[in-house]
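# Predicted model and sequence below, questions to follow.
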Amino acid sequence: MDTTTTEEFPTRHWRPLDDGRAECTLCPRFCKLREGQRGLCFVRGNRGGKIVLFSYGRSSGFCVDPIEKKPLNHFLPGTPVLSFGTAGCNLACKFCQNWDISKSRELDALLDRASPEAIADTARRLGCRSVAYTYNDPVIFHEYALAVAQACHQRGILSVAVSAGYVCPEPRAEFYRHMDAANIDLKAFSERFYRKICGGQLQPVLETLEYLRRETSVWLEITTLLIPGENDSDTELDALTRWVRDRLGPDVPLHFTAFHPDWKLLDRPPTPPETLLRARAIALRNGLHYAYVGNIHHPVGSSTYCHRCGRLLIGRDGYRLNAWNLTPDGACDRCGTPCPGVFEARPGDWGARRMPVSLGRSGP
């Protein structure tokens, strides 16, 4: 196995400032850093007057997951995806459920070292149709993710970005030229929430969503984690779903997922299933064709139906597929209405398995 790594990898999305600092231009934080300082993400910093990446070639771990766990319901259903991330994040969400990874300031937490070629070869050896950049946001390990995506494409493996979409226009365009699918975490539909709960801004995320939908061929799905009392009001859900319909179109799948208390947001209760089902009903009422619920067991809310005739197209019980009524070209087998997405003639049969992987081995 090739384990070539680079501890300090050069980057190009930065600019020198007159006062001697270097400004990172990868994301809308625009961290201005003196020699030796790191950005909020912690994995990008000023070394020798230039912004470098400290996590290139280093991962917090690898796991083969069902693609539906990303969540992606319209992208190669039933197939396994090799998932990995690094450390750090460019947002500061108080409810982060991967905080031990995303908020780690110890690069020693990155247990696995792997070249892009090793990751791509492992995905192919394990029968994965795609690799997912996830657990923390791939925006901050931009150069590593792109190198992995290029190695994967050379081997016929697709790339999936699981991201909050908090990125500047130039690196965004560069990044998504190499991605085949994305699930963007639209954390709420208010600047107040992004500022108070996430330490960021809503507008750049909306710009990323519109860019993906209008200017790329990347398959797009959206996830919103509903937190009781913070982003789950009928008014906000109505505004969010109308925006998705009007600006992105009714065929973009929207996933509403359940919150559980974690990290710094421990004073909110878990999301009741009724809240997720209410959100799904609002989305469907506002004209979205595909709205799902997640982090709860609800076969109806996690299955795919024809928006024209109501036919069950893809039945799901958790992450396991139990019905498939699409034609080989991805249309309803009853009325012929196309179901948007990236489908193969037959679904995968990976099921709900989760298989941790150490590169160089084929099993846990």
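Noted; the coordinates are in hand. Numbering: from 1, shown residues only.
# use CA for all of it now, contacts and neighbours both
Noted.
# Against which helices or strands is the longest strand anywhere in the chain packed?
Looking only at the chain and at elements set by DSSP state E, the strand with the highest residue count is strand 219-226. If you count contacts as 3 or more C-alpha pairs under 8 Å, 6 or more residues apart in numbering; DSSP states H and E, strand 219-226 packs onto strand 181-185, strand 254-258.
# Who are the packing partners of the helix or strand just after it?
Along the chain past strand 219-226, the next helix or strand (assigned with DSSP states H and E) turns out to be helix 234-243. Other helices and strands packing on helix 234-243, by 3+ C-alpha pairs under 8 Å, 6+ apart, are helix 273-285.
# Alongside the first one, take a look at this:
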Amino acid sequence: MPPKRTASTSSKAKRKASSPLSSAAEDSGDEVPASQSQSQSQSQRSRASKKSRLSESQSQSQSASQSQNTSSANAQPTNVVLPVNIVIPPKAESKVEGENVTRIVTWNVCGLAASQKKGFKHYIESEDPDILILTETKVNNIPVDPVLTSRFPHRYWNISEQKGYAGTAIFSKIEPKNVSYALPSHPTPNEVVKGRLVTMEFENLWLVGTYVPNAGDKLKNLSTKEEWNVHFEKYLRELDATKPVIWTGDLNVAPTELDLANPKRNWNKTPGYTESETSAFKRILNPETSEADGPQPGKLVDVWRQRNPDLRHYTYFSYRFKCREKGLGWRLDMFVVSERLVEKVLECEIRSEIWGASDHCPVMLELQGSL
């Protein structure tokens, strides 16, 4: 019997190993002609290329969709930074010929250095306020910011002694008569007041910018907040007795159930919405006195709430738990003015569209007449 022809078997195996066979051909053991093999190879490469292009196209489409998805279900912008081009309405027209209109803005920037990296200057350039109050600046030294130094010749910083904490500053195109950083009669000014208060005296009114203390996690600092409220109310009364007051900034209180998304869940449990804090705010607006106490102190008005008695608009949305996307906010930043000054207020708006450079939105007030 002639020996087996192993060479041909080896050659066949070699051809099978080197040929790009389909799985069906491999399973059947059939060889694939070279022309058919090349055709299948080209077809596979074509399908792979098409699949790759489709995958890339889908990826680009998803990326574009994500970049355009900058609004939440409640139509609130959810940018991670502010856009370059911001459109701000012009000032209201003066109701009295020859009188100025002054635009004042308050904004908790949640750290000026961080905000500067997220489009801070784009908003300031677009809004171009006459006076700007910044709270929670968290600066340790007076920074040099071209957008601030080029616009505001008068700049006043109250910096906390604790590094990276609190901080209040006012920038003005209008020179004040006097500036103060103190809360008279407070027993611990360096520990509590430092970095939280700037008062500017103008010819016709006082402007008080504050970053009011927070009652703290589990209300551990509520007693500190209560002490602040006692001395601050007294301070405002003394100022208001001489000329009208504009009090603004992050007041760290939600005055009513309309001023936060979940009032029942937070009542007497969360800083900013306790009976102690809301009652103190009400007393500032409407002092509890009798005629026997002598001359009656003037009332103050929460301007935005007076103009919008039924609306739920917020100025603060925690970065945690996607609160902005869910519309879970608090109205903590506001303008409170002497009642006799209300008739001069032309506008008061929450800049809800300004989101991305801080976890707070700015609030704007326009006032008729010279300061």
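That came through fine. Computed from a predicted structure; not experimentally measured.
# Superposing both, give me the TM-score.
The TM-score (TM-score structural alignment, normalised by the length of structure 1) is 0.36; 200 aligned residues with a C-alpha RMSD of 5.9 Å.
# Dump the helices and strands packed on strand 219-226 of structure 1 into TSV; add mean neighbour count and distance to Arg278 of structure 1 as well.
Formatted as TSV, those follow (neighbours: other C-alpha atoms under 10 Å; distance: least, C-alpha to C-alpha, whole Å):
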stretch	mean neighbour count	distance to Arg278 of structure 1
strand 181-185	24	19
strand 254-258	24	10
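# could you dump the ones you listed to JSON lines with distance to Pro10 of structure 1?
Converted to JSON lines, these look like this (distance: least, C-alpha to C-alpha, whole Å):
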{"stretch": "strand 181-185", "distance to Pro10 of structure 1": "26"}
{"stretch": "strand 254-258", "distance to Pro10 of structure 1": "36"}
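# Which among these is found nearest to Ala123 of structure 1?
Across these, Ala123 of structure 1 has its closest neighbour in strand 181-185 (16.5 Å, C-alpha to C-alpha).
# For that closest one, enumerate the helices and strands it packs against.
Packed next to strand 181-185 of structure 1, using 3+ C-alpha pairs under 8 Å, 6+ apart, are strand 158-163, strand 219-226.
# re earlier: now the longest strand of structure 1 and helix 273-285, what's the angle there?
140 degrees (axes from the mean of the first three to the mean of the last three C-alpha atoms, to 10 degrees).
# Could you measure from Ser130 of structure 1 over to Trp14 of structure 1?
30 Å (C-alpha to C-alpha, to the nearest Å).
# now do Leu53 of structure 1
For Leu53 of structure 1, the distance to Trp14 of structure 1 - C-alpha to C-alpha - is 12 Å.
# cool, and Glu170 of structure 1?
Going from Glu170 of structure 1 to Trp14 of structure 1 by C-alpha to C-alpha gives 11 Å.
# more crowded one of those two?
Set side by side, Glu170 of structure 1 and Trp14 show more neighbours around Trp14, with 17 against 12, by other C-alpha atoms under 10 Å.
# so that one makes contact with Leu33?
No: with contacts counted by C-alpha atoms under 8 Å, Trp14 of structure 1 stays clear of Leu33, the gap being 10.5 Å.
# quick one: common contacting residues for the two?
Between them, Trp14 of structure 1 and Leu33 share these contacting residues under C-alpha atoms under 8 Å, 6 or more residues apart in numbering: 22-24.
# now, which of those lie within strands?
22-24.
# Could you export the shared contacts of Trp14 and Leu33 of structure 1 as CSV, including neighbour count?
As requested, the shared contacts of Trp14 and Leu33 of structure 1 are exported to CSV (neighbours: other C-alpha atoms under 10 Å):
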residue, neighbour count
Ala22, 25
Glu23, 23
Cys24, 25
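# mind putting those residues in CSV, distance to His255 of structure 1 included?
Output for these, formatted as CSV (distance: C-alpha to C-alpha, whole Å):
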residue, distance to His255 of structure 1
Ala22, 38
Glu23, 35
Cys24, 32
